[in-house]
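Asks: okay, sequence plus prediction incoming.
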Amino acid sequence: MKYLGLAYFTPEKFAALAPEERKKVVSQCPELDEKMRATGKVLVSASLGDLDHWRTLRTRGGKKQVSDGPYIESKEVVGGLFIIEADSHEEALRIASMHPAAMIGEECDWAVELIPMDFYLAQ
């Protein structure tokens, strides 16, 4: 089974950290990401780009609309994603718990959401 992991954070809280605190939190990520990837079960892992360049596409009244910013009004936004292939939900949870957003960043509301999914590769 494949699982989508979404890593969330609160941009305002992250931006409110002093630069040295922000650097301290972020500097821990590469080692934690590598530990998670070393399981051999992570198919994709990515950090998402600057929120200033996010766009939301919707159809309203039969017309396409494009708006700036995250897709849903929320204090938390997705900052990264990963896909795990695991033999069980418990194994997927164990691997997802290694992601930086599951281990650090409490002061920025970092969190991980794990979602079972069907997965198809485009040919």
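Replies: In hand now; what should we look at? Numbering: from 1, shown residues only.

Asks: only C-alpha atoms for contact and neighbour calcs from this point on.
Replies: Fine.

Asks: my guess is F14 meets E20, correct?
Replies: No - with contacts counted by CA atoms under 8 Å, F14 stays clear of E20, the gap being 11.8 Å.

Asks: looking at those two, which has the bigger crowd around it?
Replies: Using other CA atoms under 10 Å as the criterion, F14 and E20 rank with F14 on top: 18 against 9.

Asks: alongside the first one, take a look at this:
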Amino acid sequence: MEYLLLLYADESGWSRMSPAEQEQGAAAYAAYTQALKTAGVLAGSNRLRDTATATTVHVENGKSQVLDGPYVDSREQLGGYYLIDVPDLDAALAWAARCPGASHGTIEVRPVWSM
């Protein structure tokens, strides 16, 4: 079954890190991604650009409204995702707990509703 691991964190945290800390963080994500690939469970992943680059579309009374920026204000922002294919929720939760983002943010685990 496919699960989406949604990675939430304070996006300003990266810019507050030293270059050495950024390098260490990037290496941790690279190792995690490689572990998912090696286990044969990675179906896709991407990092998202900052929320300042977001555009939000909402339709109200048949009229489209386009807004710059994210739709919701939050302490943590969606920064990326991993799409994994594992046998069950327990396996998805185990992978989520191993994600480096779990130590400095929140990992939301959502089953994918296949169409």
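Replies: Okay, I see it. Source: prediction; values computed, not measured.

Asks: so what corresponds to A9 of the second structure in the first structure?
Replies: Taking TM-score structural alignment, the alignment pairs A9 of the second structure with F9 from the first structure.

Asks: mean shift between the lengthiest helix in the second structure and the first structure?
Replies: Assignment by DSSP state H gives helix 19-39 as the longest helix of the second structure. Superposing on the first structure and averaging over aligned pairs (mean CA distance after the TM-score superposition for the first structure), helix 19-39 of the second structure comes out at 2.2 Å.

Asks: same question for that helix: list its buried residues.
Replies: 25, 32-33, 36 (16 or more other CA atoms under 10 Å).

Asks: out of these, which comes closest to D73 of the second structure?
Replies: Closest approach between the buried residues of helix 19-39 of the second structure and D73 of the second structure, by CA to CA: G25, at 25.4 Å.

Asks: separation between that closest one and A31 of the second structure?
Replies: From G25 of the second structure across to A31 of the second structure, the span is 10 Å (CA to CA, to the nearest Å).

Asks: where exactly do the helices run in the first structure?
Replies: Under the criterion DSSP H, the first structure contains helices at 11-16, 19-27, 29-37, 89-96, 100-103.

Asks: M117 of the first structure is nearest to which of those?
Replies: Shortest distance between M117 of the first structure and those, using CA to CA, is found for helix 89-96: 11.5 Å.

Asks: and the contacts of the closest one?
Replies: Counting contacts by CA atoms under 8 Å, 6 or more residues apart in numbering, the residues outside helix 89-96 of the first structure that touch it are 3, 5, 36, 39, 41, 84-86, 102, 112, 114.
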